[in-house]
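In: for reference, the sequence and a predicted model appear below.
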Amino acid sequence: MMLQRTNRLRAVALGAIAVSGALVLTACGSDDNSGDSGSDSTTKAASKISCDGDGNLLASGSSAQKNAMDVWTQTYQSACSGTQLNYKPTGSGAGITEFLQGKTAFAGSDSALKPDEMEESKKVCTNSQAVDLPMVGGPIAVTYNLKGVDDLVLDAETLAKIFDSKITKWNDPAIKKLNPDAELPSTAIQAFHRSDESGTTDNFTKYLNHAAPDAWKYEPAKKWDGKGGQGADGSSGIATNVKQNDGAIGYAELSYATGNDLNTVKLDTGASEPVEATTDNASKAIADAKVVGTGKDLSLELNYKTKAEGAYPMVLVTYEIVCEKGNKKETLDATKSFLKYTASDAGQKALADKDYAPIPDEIIGKVRSTIDSLS
């Protein structure tokens, strides 16, 4: 049962750090949805970073946090030119696999490690195991492209049926009931899901499974199990396909919706008004999470059924996954240095205009303490 928390996320500063010039990241693909907001803020933030270690720091995983990683990497590299950070947004499943194979210093994942993955981590974390460090949060936006419809409300049950190919036309009675004033066409629905193993998929299906259990019978997973639909690679692939196809619908981290100028669905959660996918509304849901990890593991449990006013429950929290002990000596210092920055006030506030929500104070304080103790 979820425990109510009285703490709320701290106000997010309006100033944000831009990605300008050439990023040191390789394999960035075509996901860049960022805009320039000036290099002065980057310089100021970089001046506060304590640089430790040097050489190449490899990491991979969540594409939902790719835009956050772009900002963090640009700023960190401005301060710590001796470290070459390469984050590949290959998807949470691929990132965890590479980490468990000992190929990367840390992994990014939109879902905490499962018990079998945590057990497997003991093979790469000498005399220890991995820990999940919640680093950034935000809403999973349901994006759509439907000519003539700029305002759309859906609930969990209707979404489940759409993504399981049980509702196939936009003028279906269930959609009409939720949108009585909209002129819904008979256009066929093209539902796009992730073709790669994805923490975003895991969290999206957790929402469907918890909020509409009678309509979504599948167990939440990184791999898509719903019937029908079309697969797309990465969050950028979802956004691109939705943008290019009238009648399309998909799910992705919010920055991919705003960065591609896509409409987003408002959720009917049972509250008095439908809830929009915004960082503030996601914050109200994330602040209701509780830590369920043991020891220094900080995996969270989210409340997908909340009916609190203004709370957007379709959220994800991205974790950085790293060994608690037994990290490789050649990358330990740089890993700690970089993660200290991402968990710092400056690192959290840097994402204000990228549609991410910072982790609540009580939790991010524990993250910082765990990073300090990594060995």
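Out: Structure's in. What do you need? Residues are numbered from 1 along each chain as shown.
In: all contacts plus neighbour counts: C-alpha atoms, from now on.
Out: Noted.
In: touching, Asp288 and Asn303? I think so.
Out: Yes. With contacts counted by C-alpha atoms under 8 Å, Asp288 reaches Asn303, the gap being 6.8 Å.
In: how many neighbouring residues does Ser186 have?
Out: 12 (other C-alpha atoms under 10 Å).
In: that one touches Thr168, doesn't it?
Out: No. Using C-alpha under 8 Å, Ser186 is not in contact with Thr168; the gap is 9.4 Å.
In: just checking, Tyr251 is part of a helix?
Out: No. Assignment of Tyr251 by DSSP: H, G, I helix; E, B strand; the rest coil gives strand, placing it outside any helix.
In: helix, strand or coil for the nearest residue to it once chain neighbours are set aside?
Out: Once flanking residues are discounted, Tyr251 sits nearest to Val142: 4.4 Å by C-alpha to C-alpha, 6 or more residues apart in numbering. For Val142, the assignment made with three-state DSSP gives strand.
In: which other residues reach the strand or helix carrying Ile321?
Out: Taking DSSP states H and E as the criterion, Ile321 maps to strand 315-323. Here strand 315-323 makes contact (C-alpha atoms under 8 Å, 6 or more residues apart in numbering) with 62, 64-65, 105-112, 121, 124-125, 128-140, 200, 203-204, 282, 285-286, 374.
In: quick one on the thing from earlier: wait, what's in contact with the residue nearest to Tyr251?
Out: 249-252, 264-265.
In: next, the one to line up against it:
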Amino acid sequence: MKTATTNFKRFGSIAAIAIAGTMLFSACASNEGGAPADSESTLSGTLDGAGASSQDSAQQAWVAAFQIENPDVTINYEPSGSGAGREAFIAGGVSFAGTDSALSDEEIAGEFGSCVADTGYVQVPAYISPIAVIFNVEGVEELNVDATVLAGIFKGTITTWDDAAIVALNEGVTLPSAPITAVHRSDDSGTTKNFSDYLGKVAPDVWDAEATDTFPYPDAKGEAAQGTSGVVSAVTDGTNTIGYADASKAGDLGVAKLKVGDEFVSYSPEAAAAVVDGSPAVEGRDATDLAIKLDRNTTDPTHYPLVLVSYIIACQEYTDAEVGPLVHDYVAYLTSEAGQAEAASSAGAAPLSSELSAKVATAIESIK
């Protein structure tokens, strides 16, 4: 039997990108008329997933390309947020989840609704991306920040754009004497957890909250918005605004440079990948759980420490035996060289390193 994985090796990422670029697909696109005439895939069925909105652009591209090669498969991905995705997977409402926040020890200790009892789970990195500090400030085209200033802005202790702490980092820039509107996520968000984790590790004297999916300072002045798209819209449509979002969604907004060591650094896929490669695995996890403990305190200016690693969570064995092959081949594709090239092209993601890819491939082989 030829699976979707072998089909993608045959066609390669260039063909998949070229075909996908000629057709319009949604995350739950119909496959009618979209398959190559010589498709040899024997996969069929519907696969439902949900979770990280940071993955949305990549998921749309992955779904489109995968469905072209597998015309009898329909994949739905709802970018409902990392917390909602994990909750849906745990409850058995979806077959896989995307999350920017790795499963907690408490979540792992429980049961997963779609998995056969007493079998394991798989958690693998699939999408590596910088978190961009986006801004829309009148008259300001470039902005430098450090962790201490960011922490003060989002905690609400720095409230105007001409605050001395911001001015000191932006010599020669005229900053308005205007209130800051800091936009954070209103939903449970792995992007928030990564943002909070960075601030807590690099500016702990200011950011004294635990890193959680929920924004930790709800009483701070600012604005809350649903999902990545909500934050981007609020920053875009507001006045003198700042927010944080997956870099793939920054669009035409201003993006701040982040102080790393003695330099101010722009985000890039390469700088995000460098941090991941230099970070250790979370201790005490099974071989199929490849959660990473990111090194936020790097002073290497070739690294961009405000980065998220977004995971795919799946069962090792599904209660519905027909789902396992679909999940296996879809996750194998999106973490493959072809799938990672698709994410880089469509969302500016940083591809998995060869060493990490090998570990991911081994973990995925346990899915059935």
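Out: Nice, thanks for sending it over. Quick caveat: nothing in here was measured; it's all calculated off a predicted structure.
In: find me the equivalent region of the strand holding Ile321 of structure 1 in structure 2.
Out: Using TM-score structural alignment, the residues of structure 2 aligned to strand 315-323 of structure 1 are 307-315.
In: mean shift between the matching stretch and structure 1?
Out: Superposed on structure 1, stretch 307-315 of structure 2 shows a mean distance to its aligned partners of 0.5 Å (mean C-alpha distance after the TM-score superposition for structure 1).
In: one step back: how about the residue nearest to Tyr251 of structure 1, what's its match in structure 2?
Out: Counting by TM-score structural alignment, Val142 of structure 1 corresponds to Val133 in structure 2.
In: can you tell me what Glu142 of structure 2 aligns to in structure 1?
Out: By TM-score structural alignment, Glu142 of structure 2 lines up with Asp151 in structure 1.
In: likewise for Ala341 of structure 2?
Out: Superposed on structure 1 with TM-score structural alignment, Ala341 of structure 2 falls opposite Lys349.
In: quick one, helices of structure 1?
Out: Secondary structure of structure 1 (DSSP state H): helices located at 40-46, 66-79, 92-100, 115-120, 156-163, 173-178, 199-211, 234-244, 254-259, 279-286, 329-343, 345-349, 361-373.
In: and these: which comes nearest Pro313 of structure 1?
Out: Closest to Pro313 of structure 1 of the helices of structure 1, according to C-alpha to C-alpha: helix 279-286, at 5.5 Å.
In: that closest one corresponds to what range in structure 2?
Out: Counting by TM-score structural alignment, helix 279-286 of structure 1 corresponds to 269-276 in structure 2.
In: ok, which pair from the contacts of Val142 of structure 1 is furthest apart?
Out: The most widely separated members of the contacts of Val142 of structure 1, counting by C-alpha to C-alpha, are Ala252 and Val265 (11.7 Å).
In: so what sits against both of those two?
Out: Common contacts of Ala252 of structure 1 and Val265, defined by C-alpha under 8 Å, 6+ apart, comprise 141-143.
In: mind listing the strands for the stretch 1-150 of structure 1?
Out: Taking DSSP state E, counting those that start in this stretch to define them, one finds strands in the stretch 1-150 of structure 1 at 55-61, 83-88, 106-109, 130-145.
In: how big's the offset between the first one and structure 2?
Out: Read it as strand 55-61 of structure 1. Relative to structure 2, strand 55-61 of structure 1 is 0.5 Å off (mean C-alpha distance after the TM-score superposition for structure 1).
In: got the angle between that strand and helix 92-100?
Out: Per axes from the mean of the first three to the mean of the last three C-alpha atoms, to 10 degrees, the angle that strand 55-61 of structure 1 makes with helix 92-100 is 140 degrees.
In: what's in contact with strand 55-61 of structure 1?
Out: 82-96, 98-99, 103-109, 331, 334-335.
In: now these: which count as buried?
Out: Among the contacts of strand 55-61 of structure 1, those buried by neighbour count (16 or more other C-alpha atoms under 10 Å) are 83-96, 98-99, 104-109, 331, 334-335.
In: all set, thanks.
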